[in-house]
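> sequence? don't have it. structure:
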């Protein structure tokens, strides 16, 4: 007999302790998901997000991990399975932009780190999640949402071309995975935010970037994290059961 707890979806969210990841966690908790949230630092903030999700009725586990360590990244999904018994969803949200500025001012070392965190870590996590979920591997199916960026299609000149390139790689990886594993019950989609009001811009050296870019956005404002979370929640829901290989652009019209 399946218990109420066993019937709840279990979703892994990388970078779930703040920003867009925290908003996704809060939305999914409200929608009835149990959660494993990864974070790299600022454990107090991650714990506050977890407490808020628990107050909404979710079981929540936290896992500190540096996703630049690909061996550590490979253990995230197995650890979630160990703690919850199964995983039904994965949101690859954690990412970095690198320093904002002209292409020639950046270093190849920084670009390598951007690709390690933004592309290779999600690839490792997708491998683990699909191996667990795929029906032809004994799984029960599931869904993956990879957080991309509007920059993947416009290239982000003078801003962060390596970041844009990394997100373009995420997009095409997601399309390939969606096609390869559709018959095995695993849906893979992307959500591409436009400029959103989070700390990622401060980490890149331009804390006022959302406001600076507002004039170039048709809606004349940056997005808010909860506006991204709604698209992710839909892709993980039964309402999106026939949706795979899609990209939902949440960018204020840009």
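Arrived safely. Owing to the predicted nature of the structure, the values given are computational and were not obtained by experimental measurement.
> when you work out contacts or count neighbours from here on, use the C-alpha atoms and nothing else.
Noted.
> what's the longest strand along the chain in contact with?
Ranked by number of residues, the top strand in the chain under DSSP state E is strand 186-193. With CA atoms under 8 Å, 6 or more residues apart in numbering as the test, strand 186-193 has contacts from 130, 133-134, 141-150, 171, 174-175, 177-178, 181, 223, 228, 231-232, 235, 243-251.
> now do 7 Å
130, 133-134, 141-150, 171, 174, 177-178, 228, 231-232, 244-251 (CA atoms under 7 Å, 6 or more residues apart in numbering).
> buried residues in it, which are they?
For strand 186-193, burial by neighbour count (16 or more other CA atoms under 10 Å) applies to 186, 187, 188, 189, 190, 191, 192, 193.
> let's bring in a second one:
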């Protein structure tokens, strides 16, 4: 099977140059680091943000500076209509179907299990779980038609060990693992891979300090420091390039959880 460029689908070491990606939550530390790396690899980008418009626009300027196209969209993924709007706008403005979907937008409000109310539970699931699935529904058929697709969810170590944010967050991220395991085998022979990264304790994500060696974070991380957004982007890019890797959830947590 070949993709629309005539290259055999899922060829080892396949270049991403000329592909088009949607990265949600692109104004965040992880989303922006990955978007920059994708642009450097020749990828055109549709970027969404929730509140940090200035950061998203600056990122788009950086993408254009390396010769790639970029569009920016505000998106509240708690709204069930947003995923369809974002996909339609991206495909219209970039005049292309989406080859890669990276839903990095998420919410994480630290709350004791005793204090999680219905609004917090529903919003967390809407953004962290429902929106990624709806985005998949709107892009997957096009990927299958082009015999090429990359879907990369962002989970969390909390999906493995419960974490510290709360039950709403941990369970919403664990649900993404179920999506990976359901979707991946059903589209694997169509040139589409479905995976997830489960990072934890990453500096520069608005949840933790920018300095990975900051002594104010006395955490029992085996490698002795926080991770960096560039390290997350490194792994993500390797997964997106690899057509033989699918149906996997890969932890990136400095050895905190033995997957």
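Arrived safely, thanks for sending. A quick note: this is a predicted structure, and the numbers were derived from the prediction, not measured.
> TM between them?
Overlay of the two chains. TM-score (TM-score structural alignment, normalised by the length of the first structure): 0.87; 241 aligned residues with a CA RMSD of 2.4 Å.
> in the stretch 151-259 of the second structure, which spans are strands?
192-199, 248-252 (DSSP state E, counting those that start in this stretch).
> any chance of the ones you listed in TSV, plus distance to residue 97 of the second structure?
Listed next are those as TSV, based on distance: least, CA to CA, whole Å:
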stretch	distance to residue 97 of the second structure
strand 192-199	14
strand 248-252	25
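> which stretch among those comes nearest residue 107 of the second structure?
For the strands of the stretch 151-259 of the second structure, the distance to residue 107 of the second structure is smallest for strand 192-199, at 14.5 Å, taking CA to CA.
> and that closest one, how far from the chain's centre?
Relative to its chain's centre, strand 192-199 of the second structure lies at 8 Å (CA atoms, centre = their mean, to the nearest Å).
> what's the answer for stretch 164-172 of the second structure, then?
The chain centre lies 18 Å from the centre of stretch 164-172 of the second structure; the measure is CA atoms, centre = their mean.
> other residues contacting that stretch?
Here stretch 164-172 of the second structure has contacts from 108-113, 121, 124-125, 128-129, 158-159, 162-163, using CA under 7 Å, 6+ apart.
> which of these sit farthest apart?
The largest separation in the contacts of stretch 164-172 of the second structure, counting by CA to CA, is between 112 and 129 at 20.2 Å.
> returning to what we had before: between the strands of the stretch 151-259 of the second structure, which gets nearest to residue 62 of the second structure?
Relative to residue 62 of the second structure, the nearest member of the strands of the stretch 151-259 of the second structure by CA to CA is strand 192-199, separated by 24.7 Å.
> what range in the first structure matches the closest one?
Mapping strand 192-199 of the second structure onto the first structure (TM-score structural alignment) gives residues 186-193.
> give me the neighbour count for residue 211 of the first structure.
Using other CA atoms under 10 Å, residue 211 of the first structure is surrounded by 14 other residues.
> list the residues that contact it.
So residue 211 of the first structure contacts residue 222 (CA under 7 Å, 6+ apart).
> average distance between the lengthiest helix in the first structure and the second structure?
As assigned by DSSP state H, the longest helix anywhere in the first structure is helix 161-181. Taking mean CA distance after the TM-score superposition for the first structure, the mean distance separating helix 161-181 of the first structure from the aligned residues in the second structure is 0.9 Å.
> nearest to residue 221 of the second structure, out of the strands of the stretch 151-259 of the second structure?
When the strands of the stretch 151-259 of the second structure are ranked by proximity to residue 221 of the second structure (CA to CA), strand 248-252 comes first, at 11.4 Å.
> and the angle from the closest one to helix 167-187?
Angle of strand 248-252 of the second structure versus helix 167-187, following axes from the mean of the first three to the mean of the last three CA atoms, to 10 degrees, is 140 degrees.
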